[in-house]
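Trainee: Kindly return the folded structure for what I paste below:
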Amino acid sequence: MSLHCPSPATMPPADLPAPAPHTPIEDLQALITGCLFVALSILMLRESRLLTGGTTGLSFLIHYLSGWRLGLVMFLVNLPFYAFGLAALGKRFTFKTFCAVGTLSLFTELIPGLVHFDRLDPVFAAVMGGLLAGIGILILMRHGASLGGSGVLAIYLQKTRGWRAGSVQMSVDVLILSLGLLVISPGEVGLSILSAAALNLVIGINHRPDRYFGF
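Mentor: Down below sits the predicted model:
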């Protein structure tokens, strides 16, 4: 899933008091809550055989092709990207991201045993899945974490090569969704794009440096 990291521009104006840092308990509840939202989103997408962008989408492709456990694949696929996270975003962010990815991987395996859909409309799954993922990622972002992957690489390339992180992330997402045509139908790819749009709508509206100062 796409990564959107807080920037210095998210700090409040000078005439407002600096925000109080989150406590460890607050970070823990955000980690659990955000990952639960995203795990439920992943379940809805998988039940409808859809995809998403980023390393989560790549994990879906590997899962569909191999039948390997999705949670395990997600955890393993993200491992190489922590090196970029350390270089671009520091130890604290990378540690929180590692914890978030590990928790999401665990929840991805546990949630199917707790939730079962007798009927799930694919269009609803695409939209609701995207919205749930966007909310979960937003919660994690506000607490200085992410779901890692290609977004971390995009920020690393922006800092070291001057490449626009948004353009890199979009290129990766387009590539992964295009590869989806090898595994799922064009209609399912179209719904996957709809889901990604819903996710980014939530992030775009609710993560505004000029409007929201909490993080």
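Trainee: use CA for all of it now, contacts and neighbours both
Mentor: Noted.
Trainee: hey, where'd the strands end up in the chain?
Mentor: Read by DSSP state E, the chain holds no strands at all.
Trainee: top helix in it by residue count?
Mentor: helix 82-110 (DSSP state H).
Trainee: let's see this one next to it:
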Amino acid sequence: MKLFMKKCGLVVAGGALQGFGMGLFLFPQAIPSGGAGGIAVLLNHWFNISMGPSLWIVNFTMLMLGVQYLGKRFALWTFVGITMTSLSIDFFESTFPIVHRNLLLDLVIGSVFLGTGIGILMRQGVSNGGVGVVAFMISHGRNILPGKPLFFINISIFFVTAAVISWEIVILALISQWISTTMVDLVYRLDFYHVYTLSWRKKT
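Mentor: Below is the predicted model:
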């Protein structure tokens, strides 16, 4: 029970942190937080769906693709994480509007919180949803840090998003991804050899 409560708290915290980074800093500047964020930006652009629900739809769809490989327990925890993230995005976007914004500060601060939140989730054996599911599958299968596959998958989606909306997005998104995936690896590496597997047993 103690382990369960700790994991639950960390999953909620990880989801809230990445939602804070996206909702308060990245999305107001139209900076995709990742591959799922890029697709969510497109849904917002084409169908005028708000970012929180758009991101949840994308994350849930990608999660369903990973259930068979990663298991139902992984899917359940990831569902908790992505739901917390979407709720946090809507909360911070609507509750704490920033009038005088600075693009560089928003980019750096938002990316740091985003990467920290994702790193916390992945240390608990939980994906941040979206293409993070695919990155986690690669990381889990090859026993490597998840930042690199996450980066390369995301930039592919960024180019599509930029082609539709604006090519300036590519530069901002790439910088954001470099910062956030660096933070993912930093946070993940702190406990890389002692993370709990999906069955909650320590790796040997």
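Trainee: Where in the second structure does the longest helix of the first structure fall?
Mentor: Under TM-score structural alignment, helix 82-110 of the first structure corresponds to residues 63-91 of the second structure.
Trainee: Buried residues, that stretch. List them.
Mentor: 63, 66, 70, 74-75, 77-91 (16 or more other Cα atoms under 10 Å).
Trainee: And stretch 104-114 of the second structure, by the same measure?
Mentor: Applying 16+ other Cα under 10 Å to stretch 104-114 of the second structure flags 106-114 as buried.
Trainee: and residue 174 of the second structure, what does it touch?
Mentor: By Cα atoms under 8 Å, 6 or more residues apart in numbering, residue 174 of the second structure lies in contact with residue 155.
Trainee: corresponding residue for it in the first structure?
Mentor: In the first structure, the residue paired with residue 174 of the second structure is residue 193, using TM-score structural alignment.
Trainee: How about residue 156 of the second structure?
Mentor: So, by TM-score structural alignment, residue 156 of the second structure is matched to residue 175.
Trainee: Could you measure from its match over to residue 124 of the first structure?
Mentor: 24 Å (Cα to Cα, to the nearest Å).
Trainee: With residue 200 of the first structure instead?
Mentor: For residue 200 of the first structure, the distance to residue 124 of the first structure equals 16 Å [Cα to Cα].
Trainee: What of residue 74 of the first structure?
Mentor: Per Cα to Cα, residue 74 of the first structure is found 24 Å from residue 124 of the first structure.
Trainee: Report the central residue of the second structure.
Mentor: By Cα atoms, centre = their mean, the second structure has its centre lying nearest to residue 128, at 4.4 Å.
Trainee: which residues sit in contact with that one?
Mentor: By Cα under 8 Å, 6+ apart, the contact list for residue 128 of the second structure reads 15, 78, 81-82, 118, 121-122.
Trainee: now those in CSV, with distance to residue 100 of the second structure?
Mentor: Shown next, in CSV, are those (distance: Cα to Cα, whole Å):
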residue, distance to residue 100 of the second structure
15, 26
78, 34
81, 30
82, 29
118, 28
121, 31
122, 34
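Trainee: Where do the helices of the second structure begin and end?
Mentor: Ranges of helices within the second structure are 2-21, 35-47, 51-70, 72-95, 103-123, 131-142, 147-164, 168-189, based on DSSP H.
Trainee: chain center to the fifth one: distance?
Mentor: Centroid displacement of helix 103-123 of the second structure relative to its chain, using Cα atoms, centre = their mean, to the nearest Å, is 9 Å.
Trainee: so that helix aligns onto which residues of the first structure?
Mentor: Aligned using TM-score structural alignment, helix 103-123 of the second structure spans residues 122-142 in the first structure.
Trainee: Nothing else from me, thank you.
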